[in-house]
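**Student:** quick one, what's the 3D model for this:
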Amino acid sequence: MFDTMTLTKIGGAFCGSLLVFLLGNWVAEELYSTGGGHGGEHAQAYVIETGEDDSGAAEEEGPDFATVLASADVESGARVFGKCKACHKIDGSNATGPHLDGVVNRAVGSVDGFAYSGAMAAVAETWTPENLNGFLENPRGFANGTKMTFSGLRKVEDRADVIAYLQSITE
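**Tutor:** I've put the predicted structure just below:
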């Protein structure tokens, strides 16, 4: 029924189809890409007036961080801390990042045996809950030049829970 030549033709047809799809994807990306890869910066072509003043319009914010921290859940913080365990330990030993036991209200860059980038000391002196909140939200935005590659925790509740968890293991 199937001889070697038939199987070779089927394999060649499959590989050829895959090649056509890959090349088509590459051509489409080049034609329709809106990224800044070619041609430098892109500016907005036109503005649609909506009648609202965008200069002073601030998004409605939720409760302040102190309020969220006061109602933080330590158990939830332990679960969220699972994302941090890849680089940080809480047993006093350093890993990819410095250990985090006792980090709340600890001086920035004070763990012996860990080579810091120096970006942290330029931003804050102590790891207060507010400084931890800012750093955990966007590490590179808070301390430009930090070695930490984590993108951050977007939810203020998650940040507050992690900080409450770190406070609980310090005590």
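
**Student:** contacts, neighbours, all on C-alpha from now
**Tutor:** Will do.

**Student:** which parts of stretch 141-156 are buried?
**Tutor:** F142, A143, K147, G152, L153, V156 (16 or more other CA atoms under 10 Å).

**Student:** kindly check the end-to-end length of that stretch for me.
**Tutor:** Separation of the first and last residues of stretch 141-156 by CA to CA, to the nearest Å is 16 Å.

**Student:** the buried residues of stretch 141-156: which two are farthest apart?
**Tutor:** K147 and V156 (22.7 Å; CA to CA).

**Student:** and the buried residues of stretch 141-156, which of them are in helices?
**Tutor:** Among the buried residues of stretch 141-156, the ones falling in helices (DSSP state H) are F142, V156.

**Student:** so who does the most centrally placed residue in the chain touch?
**Tutor:** By CA atoms, centre = their mean, the chain has its centre lying nearest to S151, at 1.2 Å. By CA atoms under 8 Å, 6 or more residues apart in numbering, S151 lies in contact with N138, P139, R140.

**Student:** the first one - how many residues pack around it?
**Tutor:** What that stands for is N138. The number of residues packed near N138 is 16, by other CA atoms under 10 Å.

**Student:** element containing N131?
**Tutor:** Using DSSP states H and E, N131 sits in helix 129-137.

**Student:** report the distance from that helix to the chain centre.
**Tutor:** Put simply, helix 129-137 sits 13 Å off its chain's centre (CA atoms, centre = their mean, to the nearest Å).

**Student:** let me see the ranges of the helices in the protein.
**Tutor:** Going by DSSP H, the chain shows helices at 4-32, 65-70, 74-80, 129-137, 139-142, 156-170.

**Student:** please provide the structure for the following sequence as well, for comparison with the first:
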Amino acid sequence: MFDTMTFTKIASSLCGALLILLLGKWAAEELYHSGGHGGEQAYVIDTGVDDTEEVVEEVPFAEVLASADVGEGAKVFRKCSACHKVEDGANGTGPHLYGVVGRDIASVDGYGSYSGTLTDLEGDWSPENLNAFLENPKSWAQGTSMAFNGLPKVEDRADVIAYLDSLDD
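**Tutor:** Got it, this is the predicted structure:
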């Protein structure tokens, strides 16, 4: 019933029809293309709402830290507790955070897994440095081995820093 010639005719007919369809589509798009949607609007409807953005006044971090809640910081710290311990000398995947506020960067005795980026940094873990680090660890200390993405809310960062500072009196 079906020989090779019949199958070839059917396959070539389908391919030819597909080719004509694609060429027709391309020609129609070129013919009716209107040039995009980025132009100026012909008519603007006034909704009564002002389109200007509100300027958010940034509060200094010291003021946010002064109003931080230690209890909320303990709740937010649960995200950190998978890798960090708060008991003195009890290191986890990360170094212990007992007494971290005011401590030199990368200075925990007995913890040898600091990334080279942190060991090269000078200074201490001041509240401002902790704030910048906790906001986005990978951008503050590029090349750090800490996989945490950070805390985007400044209030959460202040609460965690107040909690860590309260641990060692």
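
**Student:** if we can go back for a sec, which position in structure 2 aligns with the residue nearest to the centre of structure 1?
**Tutor:** Under the alignment (TM-score structural alignment), S151 of structure 1 pairs with N149 of structure 2.

**Student:** against S113 of structure 2, how distant is that match?
**Tutor:** From N149 of structure 2 across to S113 of structure 2, the span is 19 Å (CA to CA).

**Student:** can you pull the contacts of the nearest residue to Y163 of structure 2 once chain neighbours are set aside?
**Tutor:** Leaving aside its chain neighbours, Y163 of structure 2 sits nearest to V70 (4.6 Å; criterion: CA to CA, 6 or more residues apart in numbering). Residues near V70 of structure 2 by CA under 8 Å, 6+ apart: D159, V160, A162, Y163, S166.

**Student:** and the fourth one, what pairs with it in structure 1?
**Tutor:** Going back to what we said before, that points to Y163 of structure 2. Using TM-score structural alignment, Y163 of structure 2 sits opposite Y165 in structure 1.

**Student:** its match - how many residues pack around it?
**Tutor:** Applying other CA under 10 Å, we find 21 residues neighbouring Y165 of structure 1.

**Student:** please list all residues in contact with it.
**Tutor:** By CA under 8 Å, 6+ apart, the contact set of Y165 of structure 1 is D73, V74, E75, G77, A78.

**Student:** out of those, which end up buried?
**Tutor:** Using 16+ other CA under 10 Å, the buried ones in these are D73, V74, G77, A78.

**Student:** what's the closest of these to H88 of structure 1?
**Tutor:** A78 (13.1 Å).

**Student:** what do we get in structure 2 for that closest one?
**Tutor:** So, by TM-score structural alignment, A78 of structure 1 is matched to A74.

**Student:** what sits closest to its match if chain neighbours are left out?
**Tutor:** Of all residues not flanking A74 of structure 2 in the chain, Y163 sits nearest, at 6.0 Å (CA to CA, 6+ apart).

**Student:** do you know how far that neighbour is from C83 of structure 2?
**Tutor:** Separation of Y163 of structure 2 from C83 of structure 2 (CA to CA): 17 Å.

**Student:** go on, K138 of structure 2?
**Tutor:** Per CA to CA, K138 of structure 2 is found 16 Å from C83 of structure 2.

**Student:** what's the answer for E63 of structure 2, then?
**Tutor:** Distance, E63 of structure 2 to C83 of structure 2, by CA to CA: 29 Å.

**Student:** what's the answer for F7 of structure 2, then?
**Tutor:** Going from F7 of structure 2 to C83 of structure 2 by CA to CA gives 66 Å.

**Student:** quick one: which of the two has more around it?
**Tutor:** For the pair F7 of structure 2 and C83, the greater number of neighbours falls to C83 (15 against 11), based on other CA under 10 Å.

**Student:** just give the nearest non-adjacent residue to that one, would you?
**Tutor:** In space, C83 of structure 2 is closest to T93, 4.8 Å off (CA to CA, 6+ apart).

**Student:** the one you found -> structure 1?
**Tutor:** Under the alignment (TM-score structural alignment), T93 of structure 2 pairs with T96 in structure 1.
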